[in-house]
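# Following is a predicted model, sequence given first.
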Amino acid sequence: MTPSATPLEDNELETFLRIGHLSADDASLLAQLGPVVIPHLPKLTDHFYTQLLTDPQIAPHLEGRIDMLKATHVMWLQDLFCGDYGADFIARQEKIGFVHVKVKVPTLFVSSSMSFLRAEIPLLLEECADQLPEPLSECTGSVLRVLDLCHYLIDRAYFKQMMSVMGISRALLDRLMTV
């Protein structure tokens, strides 16, 4: 995105955005996709939670909370189509990551959930192809780029927590990973 869209001191995020090519054009396209996609998000969320409940490792984490989690998930999905991916969006994604860490959601669940969405949202876009503001491939690319950004920001919360618990710096963690 543009330099004003992210905190200037966040070189890692700047690098991620530069390499990942999430652009102002993506932001505009995602905002245009909102009216097309948002009405379908509750159904996508139902499908997502049906899938999660079939997994014996994940299902116990969801017991008694499905309705609340579904509502939160739909709001999060809607946010993907807000068109503004600046500091407030980044802060919301990082907060989601820290909440996942706090309630001890294993990273496997985050990664597999993002994988599910990377597979299912393009299918949703394909079903709505006649309503899309741009070609399907461009719409899909924009959605995948914003999902990747969210995944990166959520995962980063796990790394920050690990460094905090271990009392090490990012530089030391990087050195340890190269040993």
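Thanks, I have the structure now.
# only C-alpha atoms for contact and neighbour calcs from this point on.
Fine.
# what's the burial count for residue 55?
10 (other Cα atoms under 10 Å).
# for residue 43, same thing?
Residue 43, neighbours per other Cα under 10 Å, totals 12.
# so where does it fall, helix or strand?
helix 41-53 (DSSP states H and E).
# Pull out the buried residues from that helix.
41-42, 44-46, 48-49, 52-53 (16 or more other Cα atoms under 10 Å).
# The structure to be compared is supplied as follows:
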Amino acid sequence: MSLDFEKLTVYSKSFSGFTPDKEALLLEVGSQIKPHLAAVTDEFYQQLATIPETAAFLEGRVEGLKKTHRLWMEGLFTGPYDKDFTAQMFKVGDVHVKVKLPVEFMAGAMTLINNRLFTLIIETFGDDKQHCARTIAAVNSVTGFSLLVMQQSYQASSLAEELEKFLKISGMSRTLFTNLALAYRDK
């Protein structure tokens, strides 16, 4: 399945309110936030460890997951937030699909991450309420953007599974299906 990551970028940014001014703000504050992201990651995985349902997904993998998580969080404050970023977020979602992580875990995890990031922003910029509020809104938008893209992986996987079921039930070959789809696509 081939996705148009440029189109998915525009779509996800519009739903998350991730505007160019918010992108610029994240780049501006990144140098002040990035030194704290290892602690945010550590706290996140400590919280996940207290949730019994996440244990099977973490067992023996926490240190590797932390490294990947820190890199993702740094990317939230370094950009660019383009089709390559979107493709990477889709890939992250695809990995979650492959390990059969329930989709609701991603939304819950993003809430935990945002809670900690918002606290960090208040601690860092709390003296300037407007700047603090704008920064929280920017972080909320970039994490929402990331989550929307990651969740598209689940939808794509579901469609692929349905197609496989259809092909198996109908006895139709993938080649025939693809040729039929291409023939009717422009009509």
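All right, it came through fine. Owing to the predicted nature of the structure, the values given are computational and were not obtained by experimental measurement.
# Would you mind reporting the TM-score between them?
After superposition, the two chains reach a TM-score (TM-score structural alignment, normalised by the length of structure 1) of 0.82; 159 aligned residues with a Cα RMSD of 1.9 Å.
# Greatest separation within the buried residues of helix 41-53 of structure 1: which pair is it?
41 and 53 (18.1 Å; Cα to Cα).
# Can you tell me the centre-most residue of structure 1?
With distances taken as Cα atoms, centre = their mean, residue 150 lies nearest the centre of structure 1, 2.9 Å away.
# Map that residue onto structure 2.
Residue 150 of structure 1 maps onto residue 146 in structure 2, with residues paired by TM-score structural alignment.
# for that match, what are its contacts?
With contact set as Cα atoms under 8 Å, 6 or more residues apart in numbering, residue 146 of structure 2 has these partners: 86, 89.
# measure it to residue 11 of structure 2 for me?
Note on residue 146 of structure 2: its distance to residue 11 of structure 2, by Cα to Cα, to the nearest Å, is 12 Å.
# same deal with residue 43 of structure 2?
Counting by Cα to Cα, the gap from residue 43 of structure 2 to residue 11 of structure 2 is 31 Å.
# sorry, back to before: pull up the aligned stretch in structure 2 for the helix or strand following the helix holding residue 43 of structure 1.
Next helix or strand after helix 41-53 of structure 1 toward the C-terminus (DSSP H and E): helix 59-62. Mapped onto structure 2 using TM-score structural alignment, helix 59-62 of structure 1 spans residues 55-58.
# Need the residues that contact the matching stretch.
48-49, 99, 101.
# so which helix or strand takes in residue 119 of structure 1?
helix 107-127.
# Now that helix on structure 2. Mean distance?
Compared with structure 2 after fitting, helix 107-127 of structure 1 has a mean deviation of 1.0 Å; criterion: mean Cα distance after the TM-score superposition for structure 1.
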